[in-house]
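S.K.: here are the coordinates; sequence isn't available:
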């Protein structure tokens, strides 16, 4: 596992150092760290979160993550950021390997993470989604032994990007749920209070996040891209850090996406209320299903979101009792297609060419299929055994008892 990690990460680093080529995005992948993250770190170093910056759409916990490269002063900001991302990646690999070596577990999760993350090429090294995923993976794996520790990890991850809060959805009923959710609430409250005291304008991200439109890589964006071939007059514009559609009916598509996200939340609550069977894998499976639901219905499906899904799928595969094995395979396929979308053929997607539309239909079709399959398998795995099929009909009173052989000479009275 260690040899595989070293070999694949060396390849990712090689691609990162050559990211200026046209095929690898003409430097667009690494530009975000070089310019955007470094600029934000300078503002955070002055004690304030970005003000009036349409690109700042992250919870306050992202601030310490972006400031962390300053802990390695002998490297440039970019070098330190990549080094810390690799460290977080190594921690995830070690945690999955340790979990897989426990009795009754499997190393399939660690193998998936080591082998599938490089499908995104060098992108994971130039975003801080690996760090966020590390909090989620740690929270799921430690919650079995300490529900409070799992809640703390979930809160720390949610303070950086909101989605790690969803890993608490599958905590077993009763005391584990109370302990995990209470620890998460207390940790999140204390952290946000500390950040509010240490920095100015910690809530500024809410305004910019709410103003986001429909990204071209989202499910709604795929429909609008196809609509351009039918005469829809919309265009693509760089807004809020992503390529978004602008034109008539875009607000309607965004509203439908938000409604679908709300419906996904209701569906998860219904599952939680009706679930009756819990295994060691249920919290893992529920976390993957929840993040799939919220990702697929989102107005934005950036390629780095696949890092989250790979991490959660890897946690599922550490257990033989997971219900999500085919879902993990679909996530890996969607990851491979996402790389073709960005950075390899992103110009086709921006232009909504037939090639770009076909790519988005394939990637998002895989995500929709994975989401539906995940929800179905989670629902069936957590229902009581008697609920899966109706009981056999009672034998008719005039029917010959089954205990009598068909060739018996006994005459029933």
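M.R.: Sure, I can see it. Since the structure is predicted, the reported quantities are computational estimates derived from the model, not experimental observations.

S.K.: hey, let's count contacts and neighbours off CA atoms from now on
M.R.: OK.

S.K.: just checking, residue 236 is part of a strand?
M.R.: Yes. Per DSSP: H, G, I helix; E, B strand; the rest coil, residue 236 lies within a strand segment.

S.K.: The spatially most central residue of the chain and residue 179, how far apart?
M.R.: Centroid check for the chain by C-alpha atoms, centre = their mean gives residue 308 as the closest residue, at 3.2 Å. Counting by C-alpha to C-alpha, to the nearest Å, the gap from residue 308 to residue 179 is 25 Å.

S.K.: Could you do residue 156 as well?
M.R.: 16 Å.

S.K.: The two: which is more packed in?
M.R.: Ranked by neighbour count (other C-alpha atoms under 10 Å), residue 156 and residue 179 place residue 156 first, with 24 against 18.

S.K.: wait, doesn't the more buried one sit right on residue 189?
M.R.: No. Counting by C-alpha atoms under 8 Å, residue 156 does not reach residue 189; the two are 10.4 Å apart.

S.K.: so what's residue 200 closest to, chain neighbours aside?
M.R.: The spatially closest residue to residue 200, leaving aside those adjacent along the chain, is residue 48, at 4.5 Å (C-alpha to C-alpha, 6 or more residues apart in numbering).

S.K.: How about residue 316?
M.R.: What sits nearest to residue 316 in space, not counting adjacent residues and going by C-alpha to C-alpha, 6+ apart, is residue 284, at 5.3 Å.

S.K.: Please identify which helix or strand holds that neighbour.
M.R.: helix 282-296 (DSSP states H and E).

S.K.: Residues contacting that helix, please?
M.R.: 140, 163, 166-172, 218-219, 261, 264-265, 268, 301, 305, 309, 312-313, 315-316, 322-324, 364, 367-368, 370-371, 374-375, 378, 382 (C-alpha atoms under 8 Å, 6 or more residues apart in numbering).

S.K.: another structure for you, compare them:
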């Protein structure tokens, strides 16, 4: 009862903030056609692309010959979900379901934050961080993916089976949620989580393969992707245009990529860097000596950050993943990632300045566009390095040793002197 009374005020504040900010995001979505908000480019993906895929999926097949279809088969279930609300248009149903999942994440973070020794900072970060991306989160299915990752992390400590199953379902929608199991404690928790992840993933994939044709067609499209203009490598190439590089932007595979000399080598270097980061994470896990309740959370954020900054593609909706994982970290008072969470919020704000507000500048390669990308990606790179360094230090730190102090044997007559001292006081 006392714990409930202590948290009532902060919980009400977070709830009121969520209602206010989401109302603002919905208002922005209704004004999506405003030039400052992208001129309709943000919501267009649901209107045209998701709606088109919904028609194909409804006939029992994945878009096998569509170069824009680059997602694991679990994404099909998310894109078909608006059929649960047949009285609404596809766009309305998609936005409403995304908002409901957003509320579910906030509720899970609030519940986690009100437990003994936990913090509501995570719920506050999710509530206040997502609106930094304006209306974008409501018209991308990355909120649903992030929800599976967040719920997996929060569930694993109490039920490794549930945590593993949720991570597997998330990986079937967008591969990255598999990384949330990287920091599970050694022993039964890790074995249980990974065993159930493998089982749940196999069952779900088998079910999708039975219900739909061409479930693995996305692999062909993913393999053909190049260097997106918003990635760290894309930023370097965009700057090279000012130094005489003859490359140019081109719309392909659903995003603006840079094409020209040496792009293939740059893309290959990105893949090698990603592999090197995976190796670093494996070394961390092998050599880690100290585990706290926050270690799985911190490891998940660090892994996704490292994979994001070394990727050939960094879309603005990727920030939703990072905000969600940072929010989970902040539910624990033992997290090492507090300064990283601040950098992620800064990167989210800069991402909005890039897309949708100044995306034309980025595509044209102007100095304004290049400097915005250098700022956003520089903050992300700093966050990734800081995150891993703090994760390493936290896991390698020795537990504080409490030395017992042995009381000296009382000397003859000490009681008499003690009694005298007491009487004089």
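M.R.: Sure thing, it's come through. Here the structure is a predicted model, which is why all the values come from computation and not from measurement.

S.K.: Contacts only, for the residue in the second structure that the residue nearest to the centre of the first structure lines up against.
M.R.: Alignment note: residue 308 of the first structure maps to residue 321 in the second structure; criterion TM-score structural alignment. Under the criterion of C-alpha under 8 Å, 6+ apart, the neighbours of residue 321 of the second structure are 142-143, 145-146.

S.K.: Next: residue 363 of the first structure.
M.R.: 334-335, 337-338.

S.K.: Redo those as TSV? Include secondary structure, distance to residue 28 of the first structure and neighbour count.
M.R.: Output for the contacts of residue 363 of the first structure, formatted as TSV (DSSP: H, G, I helix; E, B strand; the rest coil; distance: C-alpha to C-alpha, whole Å; neighbours: other C-alpha atoms under 10 Å):
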residue	secondary structure	distance to residue 28 of the first structure	neighbour count
334	helix	21	21
335	helix	19	27
337	helix	19	20
338	helix	16	27
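
S.K.: Could you single out the nearest of these to residue 150 of the first structure?
M.R.: Residue 150 of the first structure has its nearest neighbour among the contacts of residue 363 of the first structure in residue 335, at 27.2 Å by C-alpha to C-alpha.

S.K.: any idea what the closest one aligns with in the second structure?
M.R.: In the second structure, residue 335 of the first structure lands on residue 348 (TM-score structural alignment).

S.K.: Distance check, that match against residue 111 of the second structure.
M.R.: 25 Å.

S.K.: At which residues are the helices of the stretch 201-350 of the first structure located?
M.R.: 205-210, 219-229, 250-274, 282-296, 305-316, 325-339, 346-350 (DSSP state H, counting those that start in this stretch).

S.K.: Compare the ones you listed and give me the one nearest residue 241 of the first structure.
M.R.: Minimum separation from residue 241 of the first structure across those (C-alpha to C-alpha) falls at helix 205-210, 10.5 Å.

S.K.: Which positions in the closest one come out as buried?
M.R.: Buried residues in helix 205-210 of the first structure, defined by neighbour count with 16 or more other C-alpha atoms under 10 Å: 205, 208-209.

S.K.: Return the residues in contact with the equivalent of residue 252 of the second structure over in the first structure.
M.R.: Aligned by TM-score structural alignment, residue 252 of the second structure pairs with residue 239 of the first structure. Neighbouring residues of residue 239 of the first structure by C-alpha under 8 Å, 6+ apart: residue 212.

S.K.: Look up how far residue 105 of the first structure lies from residue 239 of the first structure.
M.R.: On the measure of C-alpha to C-alpha, residue 239 of the first structure and residue 105 of the first structure end up 45 Å apart.

S.K.: Where is the longest helix in the first structure?
M.R.: Secondary structure of the first structure per DSSP state H: the longest helix is helix 354-381.

S.K.: quick one, that one and helix 325-339 angle?
M.R.: Angle between the axes of helix 354-381 of the first structure and helix 325-339 is 160 degrees (criterion: axes from the mean of the first three to the mean of the last three C-alpha atoms, to 10 degrees).

S.K.: Would you check the span in the second structure matched by helix 354-381 of the first structure?
M.R.: Helix 354-381 of the first structure maps onto residues 367-394 of the second structure, going by TM-score structural alignment.

S.K.: The matching stretch: average distance to aligned residues in the first structure?
M.R.: Compared with the first structure after fitting, stretch 367-394 of the second structure deviates on average by 0.4 Å (mean C-alpha distance after the TM-score superposition for the first structure).

S.K.: Tell me the buried residues in that stretch?
M.R.: Applying 16+ other C-alpha under 10 Å to stretch 367-394 of the second structure flags 369-374, 376-377, 379-381, 383-388, 390-392, 394 as buried.

S.K.: just stretch 34-50 of the second structure next, same as before
M.R.: For stretch 34-50 of the second structure, burial by neighbour count (16+ other C-alpha under 10 Å) applies to 37-38, 40, 42-47, 50.

S.K.: and if you look at stretch 297-306 of the first structure?
M.R.: 297-306.

S.K.: The second structure: strands as residue ranges?
M.R.: For the second structure, the strands defined by DSSP state E cover 227-228, 248-252, 255-259.

S.K.: After superposing, tell me the mean distance of the second one to the first structure.
M.R.: Average distance between strand 248-252 of the second structure and its aligned residues in the first structure, after superposition and using mean C-alpha distance after the TM-score superposition for the first structure, equals 0.5 Å.

S.K.: how big is the angle separating that strand from strand 255-259?
M.R.: Put simply, strand 248-252 of the second structure runs at 140 degrees to strand 255-259, going by the same axes, to 10 degrees.

S.K.: Now that residue 332 of the second structure has come up, it's in contact with residue 117, right?
M.R.: Yes. The criterion here is C-alpha under 8 Å, and residue 332 of the second structure meets it with residue 117 at 7.4 Å.

S.K.: And the two? Which one has more around it.
M.R.: Using other C-alpha under 10 Å as the criterion, residue 332 of the second structure and residue 117 rank with residue 332 on top: 24 against 11.

S.K.: what does the more buried one align to in the first structure?
M.R.: Alignment note: residue 332 of the second structure maps to residue 319 in the first structure; criterion TM-score structural alignment.

S.K.: do the same with residue 86 of the second structure
M.R.: Residue 86 of the second structure maps onto residue 73 in the first structure, by TM-score structural alignment.
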